[in-house]
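Engineer: Need coordinates for the below:
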Amino acid sequence: MLDIRPVVHLIGLLGLALGVLMLVPAAVDWQAGNANWHAFARTSFVVCMIGGLAALTTRNGLDAGLGRRQSFLLTASLWAVLPALGAVPFALGAPNANLTNAYFEAMSGMTTTGTTVFVGLDDLPPGVLIWRSMLQWLGGLGIVIVALVFLPVLRVGGMQHFQAEAFDTMGKVLPRVYDISAGLLQVYFGLTFAAIAAYMAFGMSGFDAVNHAMTTIATGGFSTSDQSFVKFTGPLEYVSVLFMVLAGLPFIRFIQLLGGSWAAVWKDVQVRAFLRWIGYSVGAVIAYRLMTSDAHVLDVLRGTLFNVVTLFTGTGYGSDDVAAWGDFPLLVVILVGFIGACTASTGCSLKIFRYLVLFEAIRAQMQRLRRPNEVVALRLGGKRLQPDVISSVIVMFTVFVASFILLAVSLSLTGLELRTAITAAWTAICNVGPVFGQEVGETGAVDGFPVAAKWLMIFGMYLGRLEILAVLVLLLPRFWRG
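Structural biologist: Now for the predicted structure:
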């Protein structure tokens, strides 16, 4: 029988922490003289009580440690329970959302998807805007820890390839998970503060800079305005591109940089492929736009760079109508959304690593067809790929594509037009952000979607953020039997 006490205990502690953090937007609204601070204060008290009681009643739950099955359950439960708690202020205060919209917004935040159902962001209380950004920032930090600590150990989707590397910094071993977590916090906070300073230096207000720094480093894409990044076009787009790219790199490499291993980043085959593929996609779209548009060259260069990178990393900001560029640019951004950033970053989707493994497996298979008797060793970045890594990556691709198709078909059955259904499935399961279609509002919000479509997208965001297999394994009866 599966002992769920360790899971409940840890969720209770994290719920308690989330409740305490709600005092931050409460303070922001109170300082601004907005009565909405009452909603955050009440919710903070209730969530702290629920989390505290859950932790207290299961305080002996960690005596036997956290096993593999509990780790699966914990990972899957956190991204279902914490968004539910984080959604309460949206329902009790501004914007007075219903259950579906409040949970949708919180799930979109914590999974760092960035799709919104809220309209009139410019008029919302500042505390609500800060809370949306905080949810994304916390979700981004959480998924990096899960990617580096839980998923490699649990052998999900090929990420076991990084199990040893997560604890090996170019010869210097980090002996405890605590050291990895402490290093991640240093990097995450450092990048966030650097982004705040850079945004302010190039003209953002302090409030906008804090919000956008959190959602940039989390590659989440929530903005403080219905116009997203349109009001910040110019040099700020280049600043954002820099930090989105940094957030899309493996965070373990930054820890190595702090340890003095300057060559760690460039030696990573993922990093090189990530930067190279960004260059290919941006270059292709720029060439197309220059041939088909009479816009100023510098505007084309800046706008294309920003909007392609934001979708490649899964951030989802928008400074232009990408769909208006033409069918080819739209196809490119859809494809890069399916690729995603590096493993162990805050980025989304299938990740660069899995594509590199898939391409290596295809190359080896083609080589075997030419020379059937030759033994082909599969390697990535000088490291031999184990058979279980290759098989799990292939399974991940299969399940991902099947889930996307099933989600798109289900969304179309709710009444959404085909293009809307396809891009809604894409943005949900890839955790990208924007949806393209006639049912999407002028601000990019999906508030007009049917309730069923919103819940399907919620499930898609949840599946995509947790690498799908980490959720589907809970459906196996033998998981619960042990």
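Engineer: C-alpha from now on. contacts and neighbour counts both.
Structural biologist: OK.
Engineer: Strands of the chain, residue ranges please.
Structural biologist: For the chain, applying DSSP state E gives strands covering 168-169, 172-173, 379-380, 383-384.
Engineer: Which one of these lies nearest to Leu21?
Structural biologist: Shortest distance between Leu21 and the strands of the chain, using Cα to Cα, is found for strand 168-169: 32.6 Å.
Engineer: from what I can see Leu456 touches Leu407, true?
Structural biologist: Yes: using Cα atoms under 8 Å, Leu456 is in contact with Leu407, at 7.2 Å.
Engineer: the more surrounded of the two?
Structural biologist: For Leu456 and Leu407, the more surrounded residue by other Cα atoms under 10 Å is Leu407, and the numbers stand at 24 against 19.
Engineer: List the residues that contact that one.
Structural biologist: Neighbouring residues of Leu407 by Cα atoms under 8 Å, 6 or more residues apart in numbering: 425, 456, 460.
Engineer: Val173 and Ala164: what is the separation?
Structural biologist: Using Cα to Cα, to the nearest Å, Val173 is found at 10 Å from Ala164.
Engineer: Then Asp123?
Structural biologist: The gap separating Asp123 from Ala164 is 48 Å, by Cα to Cα.
Engineer: Next up, the contacts around Leu335.
Structural biologist: Per Cα under 8 Å, 6+ apart, neighbours of Leu335: none.
Engineer: ok so, going back, could the contacts of Leu407 be laid out in CSV, adding distance to Phe274?
Structural biologist: Formatted as CSV, the contacts of Leu407 follow (distance: Cα to Cα, whole Å):
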residue, distance to Phe274
Ala425, 24
Leu456, 30
Gly460, 25
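Engineer: which among these gets closest to Leu154?
Structural biologist: Gly460 (21.6 Å).
Engineer: Contacts only, for that closest one.
Structural biologist: Here Gly460 is in contact with 407, 425, 428-429 (criterion: Cα under 8 Å, 6+ apart).
Engineer: again, but for Val265
Structural biologist: Contacts for Val265 (Cα under 8 Å, 6+ apart) come out as 253-254, 257, 271.
Engineer: what separates Ile196 from Val24, distance-wise?
Structural biologist: 17 Å.
Engineer: Please generate a structure for the following sequence too, so the two can be compared:
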Amino acid sequence: MFHIRPIALVVGTMLTTLGLAMILPILLDLAADNHDWQAFFASAALTLFVGIALIFVGREPEGNGRTELNIRDAFLLTTASWVVMAVFAALPFILADIELNYTDAFFEAMSGLTTTGSTVISGLDRMPPGILMWRALLQWLGGIGIIVTAVAVLPMLQIGGMQLFRAESSDASEKLLPRAAQIATVIGSLYMLLSVVCALAYYLAGMTAFEAVAHAMTTIATGGFSTSDSSIAYFDSAAIDTIAIIFMIIG
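Structural biologist: Model (predicted):
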């Protein structure tokens, strides 16, 4: 039998994080006077509502103690995390004025979260900033990996996270990470630091601040999404190419 409560709690926490991430595209579209901010606002509201609801549903009654996930729970949580995140991450693509049906929107969202890099969107050079940043954010969030998310979030929620790590890594050892939460925190901090340094390097090499941040997110995640149909070739810069190579290797 599956332990539904802890699974709902973790998925709800991830959805809440996803909903909060939509605030950045909202602000960018508002600053650009683009009405797509409404699409992100509606998507964020729905995502946050479902995420918070799942958190409340998944909370264990006081005094029940720690919940240990088994292998079946781990596989269900892994699958549910990817699918549910992509379902809600696709909402802005559907509601915005870029004429994507849900299949294409889901593909774009899943490609971003898994840092696959495939895209069904063309005309990126004319896209509003919110959509471009959302694509970059999806790859950046996905790039740090569900494993790090799990080992960081599950211990804080008093849920055993080692089974999920084993499900993702296919390693049968009993103690893969002796201090999982601490290691996840270090990885997350390094990921953030590298993203900032990469963005600064891109900016100094000639990108605008917006382009630098968006490309830094996708470079560190080794995802490949860009703000232009020509991708990094749009800039025609050896310095930018070199920065991309260095930070893709580091990332």
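Engineer: where does the TM-score land?
Structural biologist: After superposition, the two chains reach a TM-score of 0.87 (TM-score structural alignment, normalised by the length of structure 2), with 237 aligned residues with a Cα RMSD of 2.1 Å.
Engineer: if we can go back for a sec, neighbour count winner among Ile196 and Val24 of structure 1?
Structural biologist: The neighbour count for Ile196 of structure 1 versus Val24, taken as other Cα under 10 Å, is higher for Ile196 (23 against 19).
Engineer: what lines up against the more buried one once you look at structure 2?
Structural biologist: In structure 2, Ile196 of structure 1 lines up with Ala199, judged by TM-score structural alignment.
Engineer: shouldn't that match be in contact with Phe210?
Structural biologist: No: contact criterion Cα under 8 Å: Ala199 of structure 2 and Phe210 do not qualify, at 9.2 Å.
Engineer: in the stretch 251-400 of structure 1, which spans are helices?
Structural biologist: Ranges of helices within the stretch 251-400 of structure 1 are 251-258, 264-267, 269-292, 297-312, 327-339, 352-370, 387-413, based on DSSP state H, counting those that start in this stretch.
Engineer: which part of structure 2 lines up with the shortest one?
Structural biologist: Under TM-score structural alignment, helix 264-267 of structure 1 corresponds to no residues of structure 2.
Engineer: Next: the last one.
Structural biologist: Helix 387-413 of structure 1 falls opposite no residue of structure 2 when the two are matched by TM-score structural alignment.
Engineer: Next, the buried residues of that helix.
Structural biologist: By neighbour count with 16 or more other Cα atoms under 10 Å, helix 387-413 of structure 1 contains the buried residues 389-394, 396-397, 399-400, 403-404, 407-412.
Engineer: where's the residue nearest the centre of structure 1 relative to Gly140 of structure 1, distance?
Structural biologist: By Cα atoms, centre = their mean, structure 1 has its centre lying nearest to Thr112, at 4.0 Å. Going from Thr112 of structure 1 to Gly140 of structure 1 by Cα to Cα gives 6 Å.
Engineer: Can you work out which residues contact both of those two?
Structural biologist: 218-220.
Engineer: Can you redo these as CSV, where the extra columns are neighbour count and distance to Arg5 of structure 1?
Structural biologist: Shown next, in CSV, are the shared contacts of Thr112 and Gly140 of structure 1 (neighbours: other Cα atoms under 10 Å; distance: Cα to Cα, whole Å):
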residue, neighbour count, distance to Arg5 of structure 1
Ala218, 39, 30
Thr219, 40, 33
Gly220, 37, 32
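Engineer: ok now do the residue nearest to the centre of structure 1, which residues does it touch?
Structural biologist: Taking Cα under 8 Å, 6+ apart as the test, what Thr112 of structure 1 contacts is 136-137, 139-140, 215, 218-221, 315, 431.
Engineer: now do Gly112 of structure 2
Structural biologist: Applying Cα under 8 Å, 6+ apart to Gly112 of structure 2 gives the contacts 135-136, 138-139, 142, 223, 225.
Engineer: just checking, which of these belong to helices?
Structural biologist: Judged by DSSP state H, helices contain the following of the contacts of Gly112 of structure 2: 135-136, 138-139, 142.
Engineer: quick check: longest helix of structure 2.
Structural biologist: Ordering each helix of structure 2 by length in residues (DSSP H) puts helix 180-204 first.
Engineer: What residues sit buried inside that helix?
Structural biologist: Buried, per 16+ other Cα under 10 Å, within helix 180-204 of structure 2: 180-181, 184, 188, 191-192, 194-196, 198-203.
Engineer: Nearest spatial neighbour of whatever residue of structure 2 lines up with Asn211 of structure 1, chain-adjacent residues omitted?
Structural biologist: With TM-score structural alignment defining the correspondence, Asn211 of structure 1 maps onto Ala214 in structure 2. Nearest non-adjacent residue to Ala214 of structure 2, counting by Cα to Cα, 6 or more residues apart in numbering: Ala136, 5.4 Å away.
Engineer: if we can go back for a sec, what's the counterpart of the residue nearest to the centre of structure 1 in structure 2?
Structural biologist: Per TM-score structural alignment, Thr112 of structure 1 is aligned with Thr115.
Engineer: and the contacts of Gly112 of structure 2, which two are the farthest apart?
Structural biologist: Applying Cα to Cα across the contacts of Gly112 of structure 2, the maximum distance is between Gly142 and Phe225, 12.4 Å.
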